[in-house]
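Visitor: no sequence for this one, just the structure:
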């Protein structure tokens, strides 16, 4: 399960004993998820299986933050750089600098300004004309991260430079719909079911209207379903938020 930590490649805690304080770091030998996504290892069969386990681990961590803490925590910075991997590739959610606390019964948050990173920030966080800010905002970021894990391609380009290029979610949606499946993402037949399930869940998570996002509990239920029992989400028109 993912736990809280810092933005560095370690998890830290402070021990206080009378007048003495000690800052203890847990070393994360596998660095950040960002580095792992763009290495050659995820393109191997064993690498895809690790990615799948990492995705579920992050979802379990978010479920803890959203539903199991005494005070609900909305992270607002779910992205590969903020996921650290220990020696067993167990993911740790880090960097809570933008997080907000709210009571467990509160379903929406008041915001005085946008927060988050380009490519992962939910539309309603950028402009509340899209809906209310809530734990669903983390779901959008999680979905974008899932697609980046599958595609091995950064989604931070908000505006493409050439007419032949496409905004990342459009690109991966189109590849998913083609007969060759996700072969454009270097997905082999041995791991296609894993990649397709991650893609479907990711596409559900990035629906533009927040009320259409699944909860993180629902996301975990989707991971447990057979692929043929997951519906294809409607394609979104991201031009309205770019």
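Guide: Okay, I see it. A quick note: this is a predicted structure, and the numbers were derived from the prediction, not measured.
Visitor: C-alpha only now, for contacts and for neighbours.
Guide: OK.
Visitor: for the residue nearest to the spatial centre of the chain, pull up the helix or strand it's in.
Guide: Note on the chain: the residue nearest the mean C-alpha position is residue 142, at 2.2 Å, using Cα atoms, centre = their mean. Element membership of residue 142 [criterion: DSSP states H and E] is helix 136-151.
Visitor: and the contacts of that helix?
Guide: Here helix 136-151 makes contact (Cα atoms under 8 Å, 6 or more residues apart in numbering) with 37, 51, 55, 74-80, 119-122, 124-125, 154-155, 169, 172, 185, 195, 198-199, 201-207, 210-211, 213-216.
Visitor: filter the residues you listed down to the buried ones and hand me the ChimeraX line.
Guide: Selection of buried members from the contacts of helix 136-151 for ChimeraX, criterion 16 or more other Cα atoms under 10 Å:
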select :37,51,55,74,75,76,77,78,79,80,119,120,121,122,124,125,154,155,169,172,185,195,198,199,201,202,203,204,205,206,207,210,213,214,215,216
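Visitor: looking at the contacts of helix 136-151, which are in helices?
Guide: Using DSSP state H, the subset of the contacts of helix 136-151 located in helices is 37, 51, 55, 124-125, 169, 172, 195, 198-199, 201-205, 216.
Visitor: A further structure is provided below for comparison with the first:
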């Protein structure tokens, strides 16, 4: 019912449409519009898909997918009558149309608040391990706000670029276990990113732009993260106008099971 309450307030090309629902006794169902390409997750790191197969989409398509998701989030944060914070942005919750138009889905953890309400009161941390902003675990990192979705978006975009999970416990080199740390080091030193299927200068520009946006989005201090409107401006603008962000607090979090699951944990 939380999802019905949230999604029924939306109407946007990058938000999935809820056609109907059933809430009768033990019969519970949400009926979305049909999305023939399924979730973004399978194009990134589905075990049944050949390694790096997601890049068969092409960097231009991945760029447009990232921009579409950003527009959907900006609409949720600023375009609705009530501000909607999603709190569970991840590849599994992004559905793709026949033409690979991305649509944000799964509003089960969403929180609806007034548009002028910048800080949200929460009893627990909502989201999925690996995508949750640091501040939802410790108040030392700041208050919970729409910037939590910005952080999750950045972590998801990093997986889109790398074609791998951000935490890879199978990595041979320990410096490559935590992908955000590895990729920041290479960007900082001007080294090649060694990403698959980057074959021309146009793709290199797209990838560099996406990575700079990512590193702004995953800043530990929420005040350093851009709003989604700024993210859109950066993605649509020139890479030459973008500044390298401050180095966020990047370190490998404790190893956890490889399957990602939605969590709702209490904050003491």
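Guide: Great, that's in hand. Please read these numbers as outputs of a predicted model, since none were measured by experiment.
Visitor: which residues in structure 1 form strands?
Guide: Secondary structure of structure 1, counting by DSSP state E: strands at 10-17, 20-27, 72-74, 83-85, 91-93, 100-102.
Visitor: from residue 205 of structure 1, how far out is residue 163 of structure 1?
Guide: Going from residue 163 of structure 1 to residue 205 of structure 1 by Cα to Cα, to the nearest Å gives 27 Å.
Visitor: so residue 73 of structure 1 makes contact with residue 65?
Guide: Yes. In this structure residue 73 of structure 1 lies within contact range of residue 65 using Cα atoms under 8 Å: 5.2 Å.
Visitor: ok so, going back, what range in structure 2 matches the helix holding residue 142 of structure 1?
Guide: Aligning helix 136-151 of structure 1 against structure 2 (TM-score structural alignment) gives residues 147-162.
Visitor: what separates that stretch from the chain centre, distance-wise?
Guide: 4 Å (Cα atoms, centre = their mean, to the nearest Å).
Visitor: now distance to residue 239 of structure 1 too, for the strands of structure 1, in a markdown table please.
Guide: Output for the strands of structure 1, formatted as a markdown table (distance: least, Cα to Cα, whole Å):
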| stretch | distance to residue 239 of structure 1 |
| --- | --- |
| strand 10-17 | 38 |
| strand 20-27 | 41 |
| strand 72-74 | 26 |
| strand 83-85 | 29 |
| strand 91-93 | 30 |
| strand 100-102 | 29 |
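Visitor: out of those strands, nearest to residue 227 of structure 1?
Guide: Residue 227 of structure 1 lies closest, by Cα to Cα, to one member of these: strand 91-93, at 23.8 Å.
Visitor: what residues in structure 2 pair up with that closest one?
Guide: Using TM-score structural alignment, the residues of structure 2 aligned to strand 91-93 of structure 1 are 102-104.
Visitor: show residues contacting the matching stretch.
Guide: So stretch 102-104 of structure 2 is in contact with 13-16, 65, 68-69, 72, 89, 93-97, going by Cα under 8 Å, 6+ apart.
Visitor: now it on structure 1. Mean distance?
Guide: For stretch 102-104 of structure 2, the mean deviation from structure 1 after alignment is 0.6 Å (mean Cα distance after the TM-score superposition for structure 1).
Visitor: from residue 34 of structure 1, how far off is residue 81 of structure 1?
Guide: Residue 81 of structure 1 sits 5 Å away from residue 34 of structure 1, going by Cα to Cα.
Visitor: do residue 231 of structure 1 as well
Guide: Residue 231 of structure 1 is 29 Å from residue 34 of structure 1, by Cα to Cα.
Visitor: the more surrounded of the two?
Guide: Legend: neighbour count by other Cα atoms under 10 Å for residue 231 of structure 1 and residue 34, higher for residue 34 (19 against 10).
Visitor: give me the aligned partner of that one over in structure 2.
Guide: For residue 34 of structure 1, the aligned residue in structure 2 is residue 41 (criterion: TM-score structural alignment).
Visitor: residue 227 of structure 1 now?
Guide: Checking TM-score structural alignment: residue 227 of structure 1 goes with residue 239.
Visitor: and that match, how many neighbours?
Guide: 17.
Visitor: now do the contacts for it.
Guide: Residue 239 of structure 2 neighbours (Cα under 8 Å, 6+ apart): 205, 208, 209.
Visitor: from residue 161 of structure 2, how far off is the last one?
Guide: Read that as residue 209 of structure 2. As judged by Cα to Cα, residue 209 of structure 2 and residue 161 of structure 2 stand 11 Å apart.
Visitor: roughly how far apart are residue 83 of structure 1 and residue 105 of structure 1?
Guide: 27 Å.
Visitor: and the two? which has more neighbours close in?
Guide: The residue with more neighbours, out of residue 83 of structure 1 and residue 105, is residue 83; 28 against 9, by other Cα under 10 Å.
Visitor: which residues does the more buried one contact?
Guide: So residue 83 of structure 1 contacts 32, 33, 34, 91, 92, 93, 94 (Cα under 8 Å, 6+ apart).
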